[in-house]
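Asks: quick one, what's the 3D model for this:
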Amino acid sequence: MSSKRGKMLLSCLVTVSVLAGCSSGKTAESGDGKAKAADEAQINATGFPIVNEKMTVNAFAAKFFANADWNNIRIWNDYETKTNIHVQWDTVQTDALKEKRNLLLAGNDYPELFYASAFSRSDLLKYGKQGAFIPLNDLIDKYAPNFKALMEKYPIIAKGITMPDGNIYGLPTIYDPEFKSVLYGTPWVKQEWLDNLGLKQPESLDDFYSMLKAFKDNDPNGNGQKDEIGWGAVGTAGIVNYLRGSFGLNTHGTSNINVDTDPETGKVRFIPADPRYKELLQFVNKLYKDGLLEQDIVSVKSTEVDSKGMQGLLGISDSVDPVAIYNQKGYVGLNVLKGPHGDQSYNAFGSPLGNIGMFVLTDKAKNPEAMMRWMDYFYSDEGIKLFFMGWKDETYVEDADGNVEYTEDIKNNPNGLTLDQAVGQYLVWLGGYYPGFVKQKYFKGAEGMPTSIENAKKAEPYALAQDQIWPPFNFTQEEQSELTTIQTDIDAYVLEMKDKFITGNESFDNWDKYVAALQKMGVDRYVAIYASAAERFAKAD
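Replies: Reported below is the predicted structural model:
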């Protein structure tokens, strides 16, 4: 998950104290959008069980593992015992999610609850406005103390999940802002090659070029062959993103990757038309032209890069620590480089918010108050621990300091199951599709490894502060409708031309023609819509 992320009416600033006041939608059970009192909803306001008389809820969810039957898996069976709420799951593999989800909604055959269904921001607003998705504001205020506390602690959450109509229609995946290595980390360089060639970590772009050239020419693996690849990756996004901060770009992170605030004018700018972006691409083109990047970087398959990685042929990898994916030890995080104008910033990361449409209650929900309590547990420390680790001395062990690890049967499964397969027998978080809170203490993916944590610490002095980060913006229906007609073509054109400029298939002599084409495609209106969103976001503080 390295890979690894808001806005609202100006008159309805989201603070937890006014959540209820922001709610303007209708629900089937409570026509004014307000949550019922606990006695009226026939739930317990706190503690467990949530309801005294067992209730059944029908839910739809996406999952990664075909062999995990959510109607007979430990996590949900145990939680049903705890809550007295039986969830009848209808699940679909993620590759069929969008089609099945849309069919359910189009046919008015949707369930009470959508879980791990990854609704887009535009869909949340669309179905919220139609009344199919109910506003969650008042439900959060009354029945989600754990989620509410996170909103108070990290204001970007409220700002990022609130639609321009003032309503919240979905609960998100949140990456703990304190869990730095799940949010950012520089690419990985093979320290042994630096040592073998007597090189230090690069500090500048010139140093970086010289290091990659030495990797290519000076046989750092000592086998007498020129088989080393300086920068190994699938696609050009990794190298471009790594260098964005070195060229003073993406001053609010990469959640809205093509726009930021120009430090000189204070106005929203379209990054892929900026002169500094051109400079960045020219530098990467030089690396490519001189054979310092994977030469098939635009078209190479991940399996090919993986094969080279496992042979130890990559000087730099832009994925997670190669020990986790290639079984190659000894890689360390690259330095954040100083660019040609003195910029030295690491900007290639987004907000702590993942998908914000991971938990949605529909107008068919018979007891939305109970289900908000049901979900809120998984934003608590106890619930997070259960969700990611399972059960003490069964799926995990805990030392005297509270550190947890999966049991040996999970880590080295006697039946030959991989870690994911072994964990997937009991838990449903595998694959990264879920509403919840990703906490370093309980998350055991590659980003939680000590090397990854060290990498993030190294980048931290140069990383954007959290209050500088923009989450992905939420647009009004009118803005979204207009943006949809121009953004798809513009974004696709930007990606196409990025690769052409880098590989030399398009001359930089044609840069002005490229910018003129963007103008014809409506880039000024694109920027104006984002500027409106940025203004709303700023005024929501």
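Asks: when you work out contacts or count neighbours from here on, use the C-alpha atoms and nothing else.
Replies: OK.
Asks: got the contact list for the nearest residue to Lys439 once chain neighbours are set aside?
Replies: Spatial nearest neighbour of Lys439, excluding adjacent residues (C-alpha to C-alpha, 6 or more residues apart in numbering): Asp176 at 5.5 Å. Contacts for Asp176 (C-alpha atoms under 8 Å, 6 or more residues apart in numbering) come out as Pro352, Phe437, Val438, Lys439, Gln440.
Asks: measure Asp176 to Ile297 for me?
Replies: 32 Å (C-alpha to C-alpha, to the nearest Å).
Asks: which parts of the stretch 101-250 of the chain are helices?
Replies: 121-130, 137-143, 145-153, 155-161, 180-183, 191-196, 205-217, 237-244 (DSSP state H, counting those that start in this stretch).
Asks: one more, please, to line up against the first structure:
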Amino acid sequence: MLLNRKWVSGIVVCTAFSMLLACSNKAGSSDAVATKEPSKVTEGSQSEPYKLPFVEPGTATLRVASGDNLYAPNSYAQGTAVWDEFEKLTGVKIEWEVFPNSQYVESMGVRLAAARNLPDIFRLVDSPVKTASDGLIMPLNDLIAEHAPNIQQLFKDNPDMERMMTAPDGNIYSIHSNSAGAYMADPFGILIRKDWLDELGLKEPETLDQWYEVLKAFKTGDPNKNGKPDEIPISPEYSLKGLGLFGSAMGLHLFVYSDGYYPNKSEVIEYHWIKDEAKTFIEWLNKLYSEGLIDPNFMNNSYEQIDSGISRDLIGTTVHFVNNVNRFNGMQKDAGVAADWVITNPPSGPGHEPFYELGAPLGSGWAISKDAKDPVLAMKWLDYIYASEAGNRLVTFGIEGVSYEMKDGKPQFTDWTSKHPDGLSFNEALRSLGAMPNMPWLRMMDGPFSLQPQAILDKDPALSAQVSKVKEYLVPSNPVILDTPEEAEELARLNSEVETYVSETLLKFVTGQTPIDWEKFVSTTKALGMDRILEIKQQKYERYLNQ
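Replies: Okay, here's the model as predicted:
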């Protein structure tokens, strides 16, 4: 399958949001009404380049709310090398208001509900439609056009980014991380124990019939050689949607990225979970489950539970990002097992091109709040950390002379990242410096912000080979298109009941709790509102295609 749709040109998607908030020239005002139509930030003259530092060091502070560093021992609030360097370069002191990542949405949600004393900059935790309609964030169009030359240039070079960050009313309310290059360099797919295949004299499976035979052999052939029937042939993350990767054999986009919604060749959005092919797929999964080939706890498996099963040499197949082959091999090596995890090609079937989906490149949104005391300074700071080449190098590569060095004009990771003296993983090493942050940052497919993903692969030729193996099968997921407020409200109401019914019913089919009555399943799903959901998604998709 080729990347040949119009909407694939930038394969940029975004969390759905929409207009709602108009702002005045007075910072912090949430009840004024805009007096002019918003314009594209790339129209007109380029904003003037700014000089560093923005202010005399120590004279200005920005409050930034975020989930804390994913390397927990080094909190942003206590200082990290990367963000200390940003403070030196910009002159702006950052007052971090961080929360444990598992608590950020709830904790920040409470503050947003109070709508008082909000930080200058924060990560959105709810629909931007609701956030803006509540008057909590300000439009960024004029701020970008006048004070963000790097974002302006980014949008000129990547017009789909501006298009996908622009709400139906023409306003931009937040900026978003772009991980398109990271998804290309670290695709999500089916990972398998090649050493188990070799032990049993099997080839890597391609069709669903071959997958059944391999999983059955994992169950009965004692590939872990402990004399016990304790192997778990497949233990997926993401429950049924993780197993949905096997739907590739039937042309079904069932993984969490597209979540069952995908345009056909006629550009009509379909819901793949109610297609006839999905019935055959569910019957196949039911066969696997009934024969003990799927982890009996797959509905509720956690990341930690799967890791435990892998460490104990029990699991033969899972689904994950390809970089985890190294982590899994290392975990098992520590347990005395010489494992060889590899990514498989996506399952194939007659009449369908096999595929793995790319994740949505645009990630979390970051906004300037209504309470920002100096929106211009906040915009300049975001522009520098997010879209300047120097700022991007800090957040993607870390500190020169420690985590990277320059060779032939390009940054290259040092052995400090891959062979850390304290045994940290690659990601942990970078995050210990404050790089790879819980902030907006860019890892794109090409251009000046695409260097990090390839540099990671350059440091690991074996992993690079794994990525190259499946690169031809990577296709974009269904774009998530900006809602109008009315669309957002109606979809939220309809999706709540439909998603619950579909998930619960399909799991009962797979586990044999309920006989498979496909006609009733499809008719009930439609009766709960699926036809209207598809109608709304179609009008959004056509709006997107015609922009």
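Asks: just to revisit the earlier point, for the contacts of Asp176 of structure 1, could you give me a markdown table that also reports distance to Val259 of structure 1, neighbour count and secondary structure?
Replies: Shown next, in a markdown table, are the contacts of Asp176 of structure 1 (distance: C-alpha to C-alpha, whole Å; neighbours: other C-alpha atoms under 10 Å; DSSP: H, G, I helix; E, B strand; the rest coil):
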| residue | distance to Val259 of structure 1 | neighbour count | secondary structure |
| --- | --- | --- | --- |
| Pro352 | 18 | 30 | coil |
| Phe437 | 28 | 26 | strand |
| Val438 | 27 | 23 | strand |
| Lys439 | 29 | 20 | coil |
| Gln440 | 30 | 20 | coil |
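Asks: which of those residues lies closest to Leu183 of structure 1?
Replies: The shortest gap between Leu183 of structure 1 and any of the contacts of Asp176 of structure 1 belongs to Pro352, at 7.0 Å (C-alpha to C-alpha).
Asks: can you find the partner of the closest one in structure 2?
Replies: The alignment partner of Pro352 of structure 1 in structure 2, by TM-score structural alignment, is Pro361.
Asks: and its match, how far is that from Pro354 of structure 2?
Replies: 21 Å.
Asks: repeat that for Asp120 of structure 2.
Replies: Separation of Asp120 of structure 2 from Pro354 of structure 2 (C-alpha to C-alpha): 46 Å.
Asks: just Leu20 of structure 2 next, same as before
Replies: Leu20 of structure 2 sits 41 Å away from Pro354 of structure 2, going by C-alpha to C-alpha.
Asks: quick one on the thing from earlier: pretty sure the match of Pro352 of structure 1 sits against Asn178.
Replies: Yes: counting by C-alpha atoms under 8 Å, Asn178 is a contact partner of Pro361 of structure 2 at 5.0 Å.
Asks: now for the longest helix anywhere in structure 1, which elements pack on it?
Replies: Identified as the longest helix of structure 1 according to DSSP state H is helix 477-503. Applying 3 or more C-alpha pairs under 8 Å, 6 or more residues apart in numbering; DSSP states H and E, one finds that helix 477-503 of structure 1 contacts helix 121-130, helix 275-289, helix 523-539.
Asks: of these, which is nearest Glu203 of structure 1?
Replies: Evaluated over these, closeness to Glu203 of structure 1 peaks at helix 275-289, with 15.5 Å, by C-alpha to C-alpha.
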